[in-house]
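[1] let me see the structure of the following:
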Amino acid sequence: MDQIKIRDLEVFCNHGVFQEENVLGQKFLVSATLFTNTRKAGLEDELSESIHYGEVSHVITDFMKQHTFKLIETVAEQLARKLLLETRHLEKIQLEIKKPWAPVGLPLDYVSVEITRGWHEAYIALGSNMGDKRAFLDHAVEALGEVEGCQVVRVSEYIETEPYGGVEQDTFLNGALKLRTLLPPEELLQLLQQIEAQAGRERIVRWGPRTLDLDILFYDDAVISTELLTVPHVELQLRSFVLQPLMQLCPYKRHPLLGKTVEELWNALG
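    Purely as a prediction, here's the structure:
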C-alpha cells in the first residue's frame, strides 16, 4: 500500500501525568505515515482522490491542543482513531508521538510512543433458532452497524438449516455479514458476545438452542488460536450453513490454513 508521510509536526500542548505539564504545556513532535492507494490520484492529478496532508496536519494540531491526556499512549490511540474514522481513503496509520521535554531528570533526545492502527475485514456468522429468529438476526446486523469503528458492508440472505451437533431442537435461520472494523479480534469477540447477551443468549448446552449466535469466521487473513478465540472458525469447511452464506459474500476468499477458496470448500462439501 502507498504511503504519505508527515514527519515531526511540532505542537505545543498540555499532556502529561504531572499537573505542571497540564498547566504550562510543552512541545510534542508528531509523525504519521498514512497508508492509502495513491494510484488514481497520481493518474488523474486530482487531490480529492488522495489524502490532503495539510488538512491532516491541522486535524492533528487541533486535536492535541483541544484535549488533555495524562499518557501519550492515550494521545496516540485517540488521535489514530479520529483520523481513521474521519479521513477519506485512509486505510491504516502509523503514528508516533515524541515528547522531547519529558520530565525524567536525565539527558535524552525524547521519549515516544509509536502505534499502528487500521481498518480490518471480518466475516461474521449469524444464527438463531429461538423466538423471532429473523428479528434477532436483523437486530445483530443493526447493532453492529451502530458501533463506532464498525461498518457493515454487506449481509447475505438468511437461510433455514437443520440443527448441527446432534441436539434435538428447532431449525436455524443462518446468515453471514462482511464487516469493516477498527476493533482487534479479541475486542470484536467481546462486542459480539455483548450483542448476544442483549438478545438473551444463554450458553448452557453445547450446540444447543440459542436466541442469537455470532461467530468470527475470518479476520483479514489472520490465524488465531487462543483460549478464547480461534480464527478461522473451527470446522468452517464442514458446515454448509456457514459456507452457503459466505458463497454470496466472498466466494474467492482463501482460507489461510487450508489454502482453498470458499467456493472450493463449498464444492468439496458437495
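
[2] CA atoms for contacts and neighbours, from now on please.
    Fine.

[3] can you show me the strands along the chain?
    Ranges of strands in the chain, per DSSP state E, are 2-13, 26-36, 92-99, 111-118, 120-128, 150-155, 159-161, 172-181, 213-219, 224-225, 230-231.

[4] can you list contacts of the fifth one?
    Counting by CA atoms under 8 Å, 6 or more residues apart in numbering, strand 120-128 makes contact with 134, 136-137, 172-183, 209-220, 242, all of which sit outside it.

[5] quick check: angle from it to strand 92-99?
    If you take axes from the mean of the first three to the mean of the last three CA atoms, to 10 degrees, strand 120-128 sits at 120 degrees to strand 92-99.

[6] distance between strand 120-128 and the chain's centre?
    The gap between the average C-alpha position of strand 120-128 and the chain average comes to 12 Å, counting by CA atoms, centre = their mean, to the nearest Å.

[7] and if you look at the third one?
    Distance of strand 92-99 from the chain centroid (CA atoms, centre = their mean) equals 19 Å.

[8] one more, please, to line up against the first structure:
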Amino acid sequence: MVTAYIGIGSNLGDRSANIDKGVFRLKTTDGIVVKKISTIYETDPVGVPPQGKFLNGVIEVESALLPSDLLDCLKDIELDLGRVTTERNAPRTIDLVILLYGDYQMESAHIEIPHPRMREREFVLRGLREIAPEVCL
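    Predicted coordinates for the structure are as follows:
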C-alpha cells in the first residue's frame, strides 16, 4: 500500500453533498483505504473563468492501486457523480485529483505526479499541513 493524497472539490449543485458522496465512494472502493480528511474549505476559483466558489479539501488514502489505476478510479467516480468534462475548467459537481502518490514522480499526457499546481492552491497547502504536517512540498 502506498500513501497518496487526493484533492477533492465541488462548485456545482449541492457542493457539500457532492463532497460527501465523493468521500463515500472512495471509502467503498476496493484497493483504497481512506485514512484522514482535512477540513473542507470554501475557496475562490483559481485560474479558471468566473464561476461559483468551491468547497475543497485533501484526503489521505492508502492505495493498493497503481497511479494510473487510481486515476481511472477517480475519473469513474467523477462521471458517476455527474461531472461533465466537455469544457476545460468548467464548473464541476466533483473534482478528484491525485496530489501526491508516495514518492512517485511521473508525467504523461493524462497525469502528472506530484500535481503541478498544488503549491498554488491554498486549500491544498492548508489541508496537507492539517492532516500530514510531515509532508514536505
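
[9] got the strands of the first structure as JSON lines, with distance to Leu83 of the first structure and mean neighbour count columns?
    Formatted as JSON lines, the entries for the strands of the first structure read as follows, by distance: least, CA to CA, whole Å; neighbours: other CA atoms under 10 Å:
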{"stretch": "strand 2-13", "distance to Leu83 of the first structure": "13", "mean neighbour count": "15"}
{"stretch": "strand 26-36", "distance to Leu83 of the first structure": "10", "mean neighbour count": "20"}
{"stretch": "strand 92-99", "distance to Leu83 of the first structure": "8", "mean neighbour count": "21"}
{"stretch": "strand 111-118", "distance to Leu83 of the first structure": "10", "mean neighbour count": "16"}
{"stretch": "strand 120-128", "distance to Leu83 of the first structure": "15", "mean neighbour count": "22"}
{"stretch": "strand 150-155", "distance to Leu83 of the first structure": "15", "mean neighbour count": "18"}
{"stretch": "strand 159-161", "distance to Leu83 of the first structure": "38", "mean neighbour count": "14"}
{"stretch": "strand 172-181", "distance to Leu83 of the first structure": "14", "mean neighbour count": "24"}
{"stretch": "strand 213-219", "distance to Leu83 of the first structure": "22", "mean neighbour count": "22"}
{"stretch": "strand 224-225", "distance to Leu83 of the first structure": "28", "mean neighbour count": "13"}
{"stretch": "strand 230-231", "distance to Leu83 of the first structure": "28", "mean neighbour count": "19"}
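
[10] export these to JSON lines and tack on distance to Leu246 of the first structure?
    Formatted as JSON lines, the entries for these read as follows, by distance: least, CA to CA, whole Å:
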{"stretch": "strand 2-13", "distance to Leu246 of the first structure": "30"}
{"stretch": "strand 26-36", "distance to Leu246 of the first structure": "27"}
{"stretch": "strand 92-99", "distance to Leu246 of the first structure": "26"}
{"stretch": "strand 111-118", "distance to Leu246 of the first structure": "24"}
{"stretch": "strand 120-128", "distance to Leu246 of the first structure": "8"}
{"stretch": "strand 150-155", "distance to Leu246 of the first structure": "10"}
{"stretch": "strand 159-161", "distance to Leu246 of the first structure": "12"}
{"stretch": "strand 172-181", "distance to Leu246 of the first structure": "7"}
{"stretch": "strand 213-219", "distance to Leu246 of the first structure": "9"}
{"stretch": "strand 224-225", "distance to Leu246 of the first structure": "20"}
{"stretch": "strand 230-231", "distance to Leu246 of the first structure": "15"}
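
[11] quick one: map Gly149 of the first structure onto the second structure.
    Matched by TM-score structural alignment, Gly149 of the first structure corresponds to Gly31 in the second structure.

[12] what count of nearby residues applies to the nearest residue to that match once chain neighbours are set aside?
    Once its chain neighbours are removed from consideration, Gly31 of the second structure has its nearest residue in Ala64; the separation is 4.8 Å (CA to CA, 6 or more residues apart in numbering). Number of residues near Ala64 of the second structure (other CA atoms under 10 Å) recorded here: 15.

[13] what residues are up against the equivalent of Thr93 of the second structure over in the first structure?
    Taking TM-score structural alignment as the alignment basis, one finds that Thr93 of the second structure is matched in the first structure by Thr211. If a contact means CA under 8 Å, 6+ apart, then Thr211 of the first structure has Ser128, Asn129, Met130, Gly131, Lys133, Phe136, Glu196, Ala199, Gly200, Arg201 as its contacts.
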